[in-house]
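# Got a predicted structure here, sequence first:
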Amino acid sequence: MKKAGLLLLGIIAAIVLLANLGSLVGMIISLGILYVAVKKFLQADSTTGKVIWGIIGVIGLSTAVANMPAILGLIAVYVLYVIYKKWDEPGESEDPFTNFEKQWDELKRS
């Protein structure tokens, strides 16, 4: 039953990721532009260069803010990662006799 729940959650997370894939790519590109603009702004010596890189940085920032639905895509990626890690974890046995035998062995040792 645990695997069925993980599978259902994984399918939902994959659908959310695919639905937000465009905004995720847009956010990655705009954050890259913003990063380059900030680096060039700090390296620029002239006022004109700082103004141009500042304008490019503001454009990059505004497009990054416009792609905020990409946060849902990032959450979906994280959920898929957690499901992948938990998929093969050994769980507690649901067989009551197995648990009884473990407890009996513990009582024998005491």
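Done, it's in.
# From here on, just use CA atoms for contacts and neighbour counts.
Will do.
# contacting residues for Gly10?
With contacts defined as C-alpha atoms under 8 Å, 6 or more residues apart in numbering, the neighbours of Gly10 are 79-80, 83.
# Then Leu72?
Neighbours of Leu72 in contact, by C-alpha under 8 Å, 6+ apart: 16-17, 20.
# Just the closest of those residues to Pro96, please.
Of all the contacts of Leu72, Pro96 sits closest to Val16, with 38.5 Å by C-alpha to C-alpha.
# Now do the contacts for that closest one.
So Val16 contacts 72-73, 76 (C-alpha under 8 Å, 6+ apart).
# putting a second one here so we can go through both:
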Amino acid sequence: MKKFLLFLAALVALAVLLANLGPMILLGVSVWLLYIVFKQFMKSDSTAGKIGWVILGLIILSIAVSNIYAVIGLAAAYAIYLIVKNWTGRDKEPAVTQSNDPFTNFEKQWSELNNS
């Protein structure tokens, strides 16, 4: 039953992810363009050039803010990651192996001495 519920949750998260794929792409492109505009703004020496880059940056920023729903798609992608992680059971830590370093296993050896 647990795997069935995980499967249903994964299907819902996949549908949400696919529905928000367009805004996710536009948000990524607009953030990249904002980075480029900022770099060009810093390179510009003239006041008119800086004003032009600020206006262009504000236009691109408005596009980025309008695609804020892409965060829901990112949350759905993270939910799919967690579901797959629970499905395969890979969240268990590997067993700690004994090494030759005396400081690595000091706590374990100390507890063995106290229990003896």
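Received it, and whenever you're ready, just let me know what you need. Given the structure is predicted, the values throughout are model-derived calculations rather than measurements.
# Can you flag which of the contacts of Leu72 of the first structure belong to strands?
If you go by DSSP state E, those have nothing in strands.
# Tabulate these (a markdown table), appending distance to Glu101 of the first structure.
Formatted as a markdown table, the contacts of Leu72 of the first structure follow (distance: C-alpha to C-alpha, whole Å):
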| residue | distance to Glu101 of the first structure |
| --- | --- |
| Val16 | 44 |
| Leu17 | 44 |
| Asn20 | 49 |
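# Looking at those residues, which are in helices?
Within these, residues falling in helices by DSSP state H are 16-17.
# Tell me which of the contacts of Val16 of the first structure fall in helices.
Filtering the contacts of Val16 of the first structure for helices - DSSP H - leaves 72-73, 76.
# Let's have the contacts of Val16 of the first structure in a markdown table, adding distance to Arg109 of the first structure.
Listed next are the contacts of Val16 of the first structure as a markdown table, based on distance: C-alpha to C-alpha, whole Å:
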| residue | distance to Arg109 of the first structure |
| --- | --- |
| Leu72 | 51 |
| Gly73 | 51 |
| Ala76 | 47 |
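# which SSE is the nearest residue to Val71 of the second structure once chain neighbours are set aside in?
In space, and not counting its chain neighbours, Val71 of the second structure is closest to Met24: 7.5 Å by C-alpha to C-alpha, 6 or more residues apart in numbering. Counting by DSSP states H and E, the element that carries Met24 of the second structure is helix 21-43.
# and that helix, which stretch of the first structure?
On the first structure, the counterpart of helix 21-43 of the second structure by TM-score structural alignment is residues 21-43.
# Residues touching the matching stretch, excluding its own?
49-50, 53-54, 56-61, 63-64, 67-71, 73-74.
# Would you mind giving me the ChimeraX syntax to select the buried ones in those residues?
Buried members of these, defined by 16 or more other C-alpha atoms under 10 Å, are picked up in ChimeraX with:
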select :50,53,54,56,57,58,59,60,61,63,64,67,69,70,73,74
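# Quickly note the distance from Ala13 of the second structure to Ala75 of the second structure.
9 Å (C-alpha to C-alpha, to the nearest Å).
# So between these two, which is more surrounded?
The residue with more neighbours, out of Ala13 of the second structure and Ala75, is Ala13; 22 against 14, by other C-alpha atoms under 10 Å.
# No further queries at this time; thank you.
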